[in-house]
Every structure is written in C-alpha cells, then in structure tokens.
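For reference, the sequence and a predicted model appear below.
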Amino acid sequence: MSTDPTRPAVLAEHLAKEFALRHARSLKETVMWLARGRRQDLSNRFRALEDLSVRIEPGESVALVGLNGSGKSTFLKLVSGVMSPDGGSLAVNGRVAGLIEVGAGFHPDLTGRDNVYLNGAILGMSKEEIDRKFDRIVAFSEIEQFIDTEVKFYSSGMYLRLAFAVAVFTDPDIFIIDEILSVGDEPFQRKSLGRVKELSAEGKTLLVVSHDFDVVRTVCARGVWIEHGRVRRDGPIDEVIDAFRAAESAG
C-alpha cells in the first residue's frame, strides 16, 4: 500500500465496535430456565467504541490516553486491520506495522529465524526485503545466539526483543505501539525508544498507547484522550495528560 501525502494517515468517523460478553450459569440456574420454557441468554454486549471520530495526519506522533477498557487498544486493532468496525468508517493510508500483542504471529514450534520470515511476511515484507534486513533485525534483537532455537524456549524478554525488531524494520508508514515501551530491561527500553524516535524523525506516523507519561511526552506531540469509547479531549500532549490526571484526581 502506497501513501498519499494529501490524505490523512488515519481517518475515523463515528467508529463503533462491540463485543459479546458470555457468562456461565450454574447447572441449577440452567435447569430452572429450561423448566420455565425460557431461552438462555448467556451473553450481553459491551460497546468498546461508540461514535469515535479522529483525524491523524501523515507524520504525526499521537498518544492515546485513557483508563484500561476505554477503547484505546480496540482502536489500534481496527487501524491495524486485526478487527473490523461494526459501525462508522475507517480509512488507513499506508503500510501499518507495530506491536499490539507481543509475539502475535509467532509460531512456538518454529525457530527465531523462521519466525522472522513468518512475522515479516504477515507484516507485508517480501522475502527479498527480509533477506536484506535479516542481519539488522537479529542484531537489534540481541538474540543472535538463540536465533535457531524454537521460540517456545525463549524468555518473555527474548520474545519481546525479536518481535519488536521485526516490527521496526518493516519500514511502515504507520507504526503502532501498545504498552510495549515499558516492557523489557532498561537498556532495551532505551534502545527501543531511540528507534521509535528515529521513525518519527523519518516522517512516520506513530500511534502510541502507554501509561508511562514520561515516555509518551518524549515521543508524542499530540494526545487523544479516549473515555468510554469516545474522544473526550484532543490536543497538545501536555494539555491532554494534565486534563486526564486532573479528572482522575477529582475522582
């Protein structure tokens, strides 16, 4: 997918997304419902996004701010194509890569080497492109010694480093990060943050979710506060974070 610089990187209009929440009933409750001739309703609906609209221009670095369950990660999954919206419209302009779930797309029975090719292909890289970048990916991950070991034997830190290394070398137009910059040891966190800043300097669009506001301030110029699946505030990152903290302090 090529990028059109005259169009927004992401344009969401009145997005809606809901999920079914299923609840188990006891055997006694089930028998009573059936005896009364009632059909069991074992689910209700949770509206993760409701009428969310936001426009993000190419090259912007945007932090999504909000409590857990506010809809931030759901929005990122829609942008990445992992999910589809139930309502509204979403236009994404360019190649999307990044980390929403650590190691998503990795197969535990394959080696690190094989998973680099598998995950790279999932993220839209050709074999030739992966061949060219393979040594840099492995060097960035710092797991050269284990690259031919099955990843089911990796520690969580090794898994993270390899997943992040593949993602940051896909040359994305839009890079999304969900709570990943605060995971791993401190040297790798600094290295990862440095690479993210490089992507920003190269004009890539960044969408970041992190509860570490000190990190967010160094990466993002703009904040979008999402609450109950809607945009509550959108503006300069310091103003959005201050408003969010004030609201949380007020209870």
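Sure, I can see it. Residues are numbered from 1 along each chain as shown.

from here on, contacts and neighbour counts on C-alpha atoms
OK.

all helices of the stretch 151-251 of the chain, in order?
In the stretch 151-251 of the chain, the helices defined using DSSP state H, counting those that start in this stretch lie at 156-168, 186-201, 213-219, 237-250.

what's the most buried one of those?
The highest average neighbour count among the helices of the stretch 151-251 of the chain, using mean count of other C-alpha atoms under 10 Å, belongs to helix 156-168 at a mean of 21.

Not counting the helix or strand where D131 lies itself, show me its contacts.
In this assignment (DSSP states H and E), D131 forms part of helix 127-141. Contacts to helix 127-141, defined as C-alpha atoms under 8 Å, 6 or more residues apart in numbering, come from residues 116-117, 120-121, 144, 147, 158, 161-162, 164-166, 169.

Any idea how far apart the tips of stretch 114-131 sit?
12 Å (C-alpha to C-alpha, to the nearest Å).

Could you check how far it is from the centre of its chain?
Its chain's C-alpha centre lies 19 Å from the corresponding centre of stretch 114-131 when counted by C-alpha atoms, centre = their mean, to the nearest Å.

Would you mind measuring from P8 to T111?
Where T111 is concerned, P8 sits at a distance of 38 Å (C-alpha to C-alpha).

Then V62?
Counting by C-alpha to C-alpha - V62 and T111 are separated by 35 Å.

So those two - more neighbours on which side?
V62 (26 against 19; other C-alpha atoms under 10 Å).

quick one: the more buried one and W225 touch, right?
No - counting by C-alpha atoms under 8 Å, V62 stays clear of W225, with 10.4 Å between them.

putting a second one here so we can go through both:
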Amino acid sequence: MSEPAIEVRDLGVQFRRNRRGRRNFKDLFAGTSRRARPDEFWALRDVSFTVQPGESIGVVGRNGQGKSTLLKLVAGVLLPDEGHVSVNGGVAPLIEITGGFVGDLTVRENVRLTAGLHGMSRREINRRFDGIIAFAELMEFIDTPYKHLSNGMKVRLAFAVVSELDEPILLVDEVLAVGDKAFREKCYARIDQLLGDGRTLFFVSHSERDLRRFCDRGLYLDRGRLVLDGPLAAVLERYDKDHSR
C-alpha cells in the first residue's frame, strides 16, 4: 500500500472561550491538569484516521463541532495540543481563501505574490496568468487594488489562483457559499477535473448534494469527537438519524 496522503493520530486542540485570557508564566511549566481553566474547551479530542492518496473525504457535522478546525490542522494553519497530523505532499487550501491577499496591491500583483508564496515558479505564473484571470472573470480589473473588489470578486480570484496549484491534496471548506450559482458550478467542474487527475479531497460542506457529488467516504464529527468513519452514505444516514430527533 502507498504512503497515506494524510495520517491523523490522537489529535486534540484546545481553545479558550475568552480570547482576552492569558496563561501566566507558571502555567507554561505546569502539568496539563494544572493548566486547565474553566473557560477552556477541546475543539477536537482523540481524533484518528488515515486518508489514502486519491480518496475523497467528506467531513460532516453541525456548526461548531470541529470540522473547519480539523481542516486548518491538516493545512498546518493550526498546531495541535495533542497527537499529530502527517501530510505527505503539499496542500491546496481552499479554506478562508481570501486570507493572505494584500488590499493595496492590484489583482495582477496579488496573483503573482500569492501564487509565488505557494511555490509556483515565475515561469509557471506567467504561463497560467491569463487563465487565472479569465477563470476569475476579472479581465477588466487586473490593475484594480484588491481592496476595491466585491466579496464575490475576491472569492473568484482566490479560487482561480489556489485551484491552479499542482498540490496533490485539496482542502475545501464551503468557501464558495458567497459565490453566485453560475460561478459555483464552474468551480465544482474544476474540482471534478482535479479529482479526475487523482487528487485527494478533504471536503467540508453542509450540502448533502455536494458531499454526494464529490465524496465516497465520510467523517462524522460531534462535539469535537469522531463519531463515525465509513462510507459516505452510512455517515449521512447516522448524522440524519442523530439530528432528526
């Protein structure tokens, strides 16, 4: 069997409800039990699973159950407090994709900067630049500062750039919810194309239709715990049963 694309073991991450709270110096050297505070909670705990190259995984759960946190851990945006995440190969993170763009830079400058930061060579950027702009439907806005774009334009630009990355793993977190229907379908067609090329997909969505379109396996998270890992149909059936009462 080939090396897993993603391996998660005993994963846990802890947050604080009161963002203004701070740990003092003695807390840093105390044991876990001493460091715990009433306003702290585990966003994820004891989560373990393995994803093989080419699999399409749908993450299911209500809001606030750890789905987006899990994607950020896989993307390396967050670091776990317990356990570990191993990712073999780069990721194309379609999560909060408008982050990282610079408001005062133009569309042209942002494309070159963002693609370069993700490891795309200058030659590749030049080769793909026109296609990125055409996909984002921003031909008339190339020299417009990013901060003057509408939210829909920003999402289109970000998706157009990130989906051009030659990374083997796609992380998608309902980033297209603000896009119009026509552009969303165009993005989904691009995702279909990338999956046809053998990419691995990690997909968070509240849309059962979208999950069934892209995924054949599901992870069901509830209160930060992995309730079920199995065929998508079985995971959706369990989720619907738990929340139809």
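That came in fine, so what should we check first? This is a predicted model, so every value here is computed, not measured.

TM-score for the pair, please.
Once superposed, chain against chain, the TM-score is 0.89 (TM-score structural alignment, normalised by the length of structure 2); 231 aligned residues with a C-alpha RMSD of 1.8 Å.

still on that earlier bit, TSV for the helices of the stretch 151-251 of structure 1, including distance to R132 of structure 1?
Putting the helices of the stretch 151-251 of structure 1 into TSV (distance: least, C-alpha to C-alpha, whole Å) gives the following:
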stretch	distance to R132 of structure 1
helix 156-168	12
helix 186-201	18
helix 213-219	28
helix 237-250	37
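
give me the element the residue of structure 2 most remote from its centre is part of.
Relative to the C-alpha centroid of structure 2, counting by C-alpha atoms, centre = their mean, K26 is the outermost residue, at 35.0 Å. For K26 of structure 2, the element it lies in under DSSP H and E is helix 25-28.

That helix: what's the following helix or strand?
Helix 25-28 of structure 2 is succeeded, C-terminally, by helix 32-35 (DSSP H and E).

what comes up buried for that next one?
Along helix 32-35 of structure 2, no position meets the burial threshold by neighbour count (16 or more other C-alpha atoms under 10 Å).

Which part of structure 1 matches the following helix or strand past that helix?
As assigned by DSSP H and E, the chain's next helix or strand after helix 32-35 of structure 2 is strand 40-51. Aligned by TM-score structural alignment, strand 40-51 of structure 2 corresponds to residues 45-56 of structure 1.

Measure the mean distance from that stretch to structure 2 post-superposition.
If you overlay the two and look at stretch 45-56 of structure 1, the average distance to its match in structure 2 is 0.8 Å (mean C-alpha distance after the TM-score superposition for structure 1).

Show me what counts as buried in that stretch.
Under 16+ other C-alpha under 10 Å, the buried positions of stretch 45-56 of structure 1 are 48-50, 52-53, 56.

From the chain's centre, how far out is stretch 69-79 of structure 1? Work that out for me.
8 Å.

That stretch corresponds to what range in structure 2?
The aligned range for stretch 69-79 of structure 1 is 64-74, by TM-score structural alignment.

How about D185 of structure 1, nearest residue that isn't a chain neighbour?
Using C-alpha to C-alpha, 6 or more residues apart in numbering and skipping residues adjacent in sequence, the residue nearest D185 of structure 1 is G157, 7.7 Å away.

dump the residue contacts of F169 of structure 1.
By C-alpha under 8 Å, 6+ apart, the residues touching F169 of structure 1 are 133, 137.

now the buried residues of stretch 45-56 of structure 1 in JSON lines, with distance to F75 of structure 1?
Output for these, formatted as JSON lines (distance: C-alpha to C-alpha, whole Å):
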{"residue": "A48", "distance to F75 of structure 1": "9"}
{"residue": "L49", "distance to F75 of structure 1": "8"}
{"residue": "E50", "distance to F75 of structure 1": "11"}
{"residue": "L52", "distance to F75 of structure 1": "9"}
{"residue": "S53", "distance to F75 of structure 1": "11"}
{"residue": "I56", "distance to F75 of structure 1": "13"}
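
quick one on the thing from earlier: equivalent range in structure 2 for the helix holding D131 of structure 1?
By TM-score structural alignment, helix 127-141 of structure 1 lines up with residues 122-136 in structure 2.

Buried residues, that stretch. List them.
125, 129, 132-133, 135-136.

Tell me roughly how far that stretch lies from structure 1 on average.
Here stretch 122-136 of structure 2, set against structure 1 after superposition, deviates by a mean of 1.3 Å using mean C-alpha distance after the TM-score superposition for structure 1.

Map G224 of structure 2 across to structure 1 for me.
In structure 1, G224 of structure 2 lands on G229 (TM-score structural alignment).

Nearest residue to T149 of structure 1 in space, please, no chain neighbours.
Among residues not flanking T149 of structure 1 along the chain, T111 sits closest, at 4.9 Å (C-alpha to C-alpha, 6+ apart).

Next: A121 of structure 1.
That would be K127: by C-alpha to C-alpha, 6+ apart, it lies 7.3 Å from A121 of structure 1.

and if you look at R17 of structure 2?
Nearest non-adjacent residue to R17 of structure 2, counting by C-alpha to C-alpha, 6+ apart: D39, 5.5 Å away.

who touches that neighbour in this structure?
By C-alpha under 8 Å, 6+ apart, the residues touching D39 of structure 2 are 16-18.
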